[in-house]
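Student: Sequence and computational prediction follow.
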Amino acid sequence: MIASMTGYGKGQAEVDGLCLTVEIKTVNHRYGDVTVKSPRFLFAFENDIKKRVGEVLKRGKIDLFISQEAVSERGLAPALNRPLAAAYVKVFEEMRETFGLGGELSLALLASQKDVVTLREGDLDETALRQCLERALGTALDAVVKMRRAEGEATLVDMAERLRLLEEMLAEVEARAPQVPGEWLTKLEARLAKLKNDLDLDPQRLGQELAIYADRCDISEELTRFKSHLVQFRALFSQDEAVGRQMDFLVQELNREVNTMGSKSNDAELTRKVVAMKAELEKIREQVQNIE
């Protein structure tokens, strides 16, 4: 089943008083780009996190946010920055003596100074930490995969309908194309008939010109390749792996063939059909940009 590159998932786990929340947000991207924002005590796990995410989400701009939901002895705990607190006390005493100020230095004033009281990492058990992280990450990945597949399924329905329209238009082009050389000859003969008194027509030369024109506007090869590309494109709908890049390549090839049909057609009706086919292909291309 194809999957979109747009999705969101959230997971939370608690192990031995440590509670972690993992949120994953993904959008379309040419490659797989994973960014992790986490508390400092999880920095050592970032490579493992990226590897785990990369195994599940093959493509997309993937932003992963990890937060600690509970403060405990196993997580972050407040700590006194003694050297900084002593420096503040010294500065306040100097200010009082220098400027002749009164009043006592209060605990509230000292504690309100920046970085006097900080949050430090508590004693974290690595086994419990890893277990908690894996549970939360696994839940978040399951949720984002579910959302990406649901959106991918909706995209598949839309693309399947557009492929059906393309096949209908292709059949019309295929039916129209053989008529073009004959109609061109009829028009040419009508014009030459009006000038027959001033021209010495050579039937053999006229036949040669018709053959050249018919070869120039022959789009049978383009029609065959276009059909083949459509078959390959539909086959990707049932694949389990990431198929976005393959779809992108096939859309480029389909555009190449339809552009060649347009340049060869030299017929107003065929040109209108080719323009309509290009419009549908552009809509498919936009959808493919968000396929994993």
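Tutor: Thanks, I have it. These figures come from a predicted structure and were not determined experimentally.

Student: can we go C-alpha only for contacts and neighbour counts from here?
Tutor: Fine.

Student: Helices along this structure, start to end?
Tutor: 46-56, 82-99, 107-111, 126-176, 179-194, 203-216, 220-235, 244-265, 268-288 (DSSP state H).

Student: hold the first one in mind and look at this next one:
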Amino acid sequence: MTGFARAERQAGSLRVRIELKSVNGRGLDMRLRLAPGLDAVEIPLRQMLSKALSRGSVNLVATLDRSGASGSVRVNETTLAAVLAALDDLGRRFEAAPPRLDGILALPGVLEVDDRAGGIDEDERSALILDCAAEAIERLKVARLQEGALIAPVLFDQLDTIAVLVGRAETHPSRGREVIQARLREQLAALGDDTGLPPDRLAQEALLLATKADIREELDRLRAHIAAARKLIAEGGPAGRRLDFLAQEFNREANTLCSKANAVDLTAIGLDLKAVIDQLREQVQNIE
């Protein structure tokens, strides 16, 4: 989700520049910094961003260059009067230093720029800004796709590592009923059990322990998650949210495997799984 893009447009004496910067984010967080007098394009710009992007913290900066323009700046007397009245009311209620003139003039709507003298009216200016923003957004999408192309091999490697660990867990000898039965005998002997547990009862107890320690379902679900994640990455397109969900499911199955493990080596495999899954989750945060 990381990327940077810039686009410029010019009409008459007016030059528009749009800069976009995107960093990782769980959802889509848009922050716009617009030049004075561009309030009318804020909602359309937000709509364009939300339609083109699904995740990331996105900053948009729109600037205007009127160098050489014959446009004029005027004070909106109605807005200024309302601001001064509000300041006067606050001044009577609270003790505070009076506001500076530059601070008052910087408030939205107090100063208005008239570009018509420069050969462009407000509608044309808005269209120019939105056209420029559309180009910048497309460039940002390309930059983010390039980052995703670099991350995809890393994700595939991590999924391959998870698949190897799942295979090791499946073939681990501690899962066999005979091994569990032998361990049960050792535990009874260590407790000083000399009552001579009947073989059929010993087999029943071993079967019960084997059932409780069975991780077949967890391994099957892990394999299913691996296949789903590989398919999402291969298909391309926005997949970050779904991969994030799969990473959570990976972690859930790894936790259950660790809790069911009846051997130190099997627990170690589960911990290795959790470590790789955490790395996968970190990378997934970089994907739209």
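Tutor: Now that the structure is in, tell me what you want to look at. These figures come from a predicted structure and were not determined experimentally.

Student: Residue 14 of the first structure is nearest to which of the helices of the first structure?
Tutor: helix 126-176 (5.9 Å; Cα to Cα).

Student: Whatever residue of the second structure lines up with residue 21 of the first structure: how many residues sit nearby?
Tutor: Counting by TM-score structural alignment, residue 21 of the first structure lines up with residue 17 in the second structure. Residue 17 of the second structure sits with 19 neighbouring residues when counted by other Cα atoms under 10 Å.

Student: do the same with residue 27 of the second structure
Tutor: Residues near residue 27 of the second structure, counting by other Cα under 10 Å: 14.

Student: nearest residue to it other than its sequence neighbours?
Tutor: Among residues not flanking residue 27 of the second structure along the chain, residue 55 sits closest, at 4.6 Å (Cα to Cα, 6 or more residues apart in numbering).

Student: Pull the contacting residues for the one you found.
Tutor: 1, 24-29, 240, 288 (Cα atoms under 8 Å, 6 or more residues apart in numbering).

Student: Now check it against the first structure: what is it aligned to?
Tutor: Per TM-score structural alignment, residue 55 of the second structure is aligned with residue 59.

Student: Strands of the stretch 1-150 of the second structure, start to end?
Tutor: 3-11, 14-23, 28-34, 56-65, 72-75, 111-114 (DSSP state E, counting those that start in this stretch).

Student: in the fifth one, what counts as buried?
Tutor: By that I understand strand 72-75 of the second structure. By neighbour count on 16 or more other Cα atoms under 10 Å, the buried set for strand 72-75 of the second structure is empty.

Student: Check which helices and strands that strand is in contact with.
Tutor: strand 111-114 (3 or more Cα pairs under 8 Å, 6 or more residues apart in numbering; DSSP states H and E).

Student: buried residues in the strand it packs on?
Tutor: Those buried within strand 111-114 of the second structure under the rule 16+ other Cα under 10 Å are 111, 113-114.

Student: I'd like to know which elements that strand is packed against.
Tutor: Applying 3+ Cα pairs under 8 Å, 6+ apart, one finds that strand 111-114 of the second structure makes contact with strand 72-75.

Student: quick one: contacts for residue 56 of the first structure?
Tutor: In this structure, residue 56 of the first structure makes contact with residue 141, judged by Cα under 8 Å, 6+ apart.

Student: mind listing what the match of residue 21 of the first structure touches?
Tutor: 6-9, 62-64, 132.

Student: Now which of those residues would you call buried?
Tutor: Looks like the contacts of residue 17 of the second structure have 6-9, 62-64, 132 buried, using 16+ other Cα under 10 Å.
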